[in-house]
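> need a 3D model of the following:
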Amino acid sequence: MTFEELQPEVTAITTAVSLSREEKLLAICQLLNKQIAHYNWVGFYFANPETKTLHLGPYIGAPTDHTVIPFGKGICGQVAVSNANFVVPDVAAQDNYIACSLTVKSEIVVPLFVNGQNIGQIDIDSHEIDPFTEADERFLEFVTHEIAKLY
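Alright, predicted model coming up:
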């Protein structure tokens, strides 16, 4: 499926009245993981501004020990501070990277804004080197925009 074809599916999930917010987030993870070949781990982290930590939310993929990430640490922690997308073509080239699995070769993280505040992010890992394009970024910005409507 193309990103354009996936957009209405994402919207259908976020507007489904029969699903809780957590179920919607998990359904989006499942959809992206299934339909986009280079999305091997798809998950959400949510910010706790008081403790300056990110907490793992719904995800699909290999289990991770990284359920709490301090702001500034790793790719996700850096996005919590920068409020900007972060595309990592090759995780081996990153000094401030938290290794979740030896199979992860690249990562993209896009922040989730609600009323101008970064409340979390979508995090995608890939087993391929440099698979993420500007189209991935635009699509994931669309996804986070749709999810923001849940808050």
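
> CA atoms for contacts and neighbours, from now on please.
Will do.

> need the contact list for V109.
I75, C76, V79, N85, F86, V87, Q121, I122, D123, I124 (C-alpha atoms under 8 Å, 6 or more residues apart in numbering).

> got it, and D123?
By C-alpha under 8 Å, 6+ apart, the neighbours of D123 are W41, V42, G43, F44, Y45, C76, E107, I108, V109, V110.

> also A148?
L112, F113, V114 are the contacts of A148 under C-alpha under 8 Å, 6+ apart.

> next, count neighbours for the residue lying closest to Q30 once chain neighbours are set aside.
Of all residues not flanking Q30 in the chain, I60 sits nearest, at 6.2 Å (C-alpha to C-alpha, 6 or more residues apart in numbering). By the measure other C-alpha atoms under 10 Å, the count of residues near I60 is 21.

> next, L54: secondary structure please.
Following DSSP: H, G, I helix; E, B strand; the rest coil, we place L54 in the strand state.

> surely it touches A47?
Yes: using C-alpha atoms under 8 Å, L54 is in contact with A47, at 4.4 Å.

> just the residues contacting stretch 92-106, thanks.
By C-alpha under 8 Å, 6+ apart, stretch 92-106 touches 64-66, 73-75, 87-91, 125-131.

> repeat for stretch 9-26
Residues contacting stretch 9-26 (C-alpha under 8 Å, 6+ apart): A27, I28, F44, P58, Y59, I60, V143, E146, I147, L150.

> among the residues you listed, which ones are in strands?
In strands, judged by DSSP state E, the following of the contacts of stretch 9-26 are found: F44, P58, Y59, I60.

> here's the other one to compare against:
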Amino acid sequence: MPFKDLRPKVGAILNNDTISSEKKMTQVCELLQESIGYYDWVGFYFANHDTKTLHLKAFAGEPTDHTEIPFGKGICGQVAESNANFVVPDVKAQDNYIACSIYVKAEIVVPLFKDGKNIGQIDIDSNTVDPFSEADERFLEWVNERIAEIL
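Below is the predicted model of the structure:
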């Protein structure tokens, strides 16, 4: 499904005042994972700046053991420190990669900002090598901006 068609669906989820923010995020993860063929795992991690750790709050896809990630470790941990998008076309080429599944071939992580502070990120794993484009980055930045509005 094209990103332009997903925007109103994401908006409808986030505008539903009858469910919690965490449930909204889970539903967004499920929508993205079900609608975009190469989004095999979608999750939101949130930062605890005191302990310098990321904590998984919502996801869609296979369960993961990586529910807490130290800043600096793996792609997610690096984004917690860099405050910049990180697109990994081939995870085998990354030295500082945390393997979540033997099937994952690529990853994209986009930081989530609230009031100018990096409070978390959306993390997407793909079982396809090099599937992510600039359009994915722009769409995920938009998703994170909408998520920040409900937090």
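
> ok so, going back, isn't the residue nearest to Q30 of the first structure right up against N33?
Yes: here I60 of the first structure lies in contact with N33, judged by C-alpha under 8 Å, at a distance of 7.1 Å.

> which neighbours do these two share?
Common neighbours of I60 of the first structure and N33 (criterion: C-alpha under 8 Å, 6+ apart): W41, V42.

> distance-wise, check V104 of the second structure relative to P8 of the second structure.
V104 of the second structure sits 29 Å away from P8 of the second structure, going by C-alpha to C-alpha, to the nearest Å.

> so these two - more neighbours on which side?
When neighbours are counted by other C-alpha under 10 Å, V104 comes out ahead of the other of V104 of the second structure and P8, with 19 against 11.

> report whether that one is found in a strand, as I expect.
No: secondary structure of V104 of the second structure (three-state DSSP): coil, not part of a strand.

> before we move on, back to that, comparing L54 and A47 of the first structure, which shows the higher neighbour count?
Ranked by neighbour count (other C-alpha under 10 Å), L54 of the first structure and A47 place L54 first, with 25 against 22.

> for the second structure, what spans make up the helices?
For the second structure, applying DSSP state H gives helices covering 3-14, 21-35, 74-82, 134-150.

> after superposition, how close is the shortest one to the first structure?
Helix 74-82 of the second structure differs from its equivalent in the first structure by a mean of 0.2 Å after superposition (mean C-alpha distance after the TM-score superposition for the first structure).

> spatially central residue in the first structure, please.
I122 (1.7 Å; C-alpha atoms, centre = their mean).

> list the contacts of that residue.
With the criterion set at C-alpha under 8 Å, 6+ apart, I122 of the first structure makes contact with V42, G43, F44, Y45, V109, V110, P111, L112, L140, T144.

> separation between the fifth one and T144 of the first structure?
Counting by C-alpha to C-alpha, the gap from V109 of the first structure to T144 of the first structure is 11 Å.

> closest one of the contacts of stretch 9-26 of the first structure to E4 of the first structure?
Nearest to E4 of the first structure among the contacts of stretch 9-26 of the first structure: V143, at 11.5 Å, using C-alpha to C-alpha.

> which residue sits closest to the closest one, ignoring its sequence neighbours?
Nearest to V143 of the first structure is V10, by C-alpha to C-alpha, 6+ apart, at 6.9 Å.

> buried ones in stretch 117-127 of the second structure?
Within stretch 117-127 of the second structure, the residues that count as buried by 16 or more other C-alpha atoms under 10 Å are N118, I119, G120, Q121, I122, D123, I124, D125, S126, N127.

> please name the nearest non-neighbouring residue to the residue nearest to the centre of the first structure.
F44 (4.6 Å).

> test my guess that the one you found contacts G57.
Yes: at 5.1 Å, F44 of the first structure counts as touching G57 under the criterion of C-alpha under 8 Å.
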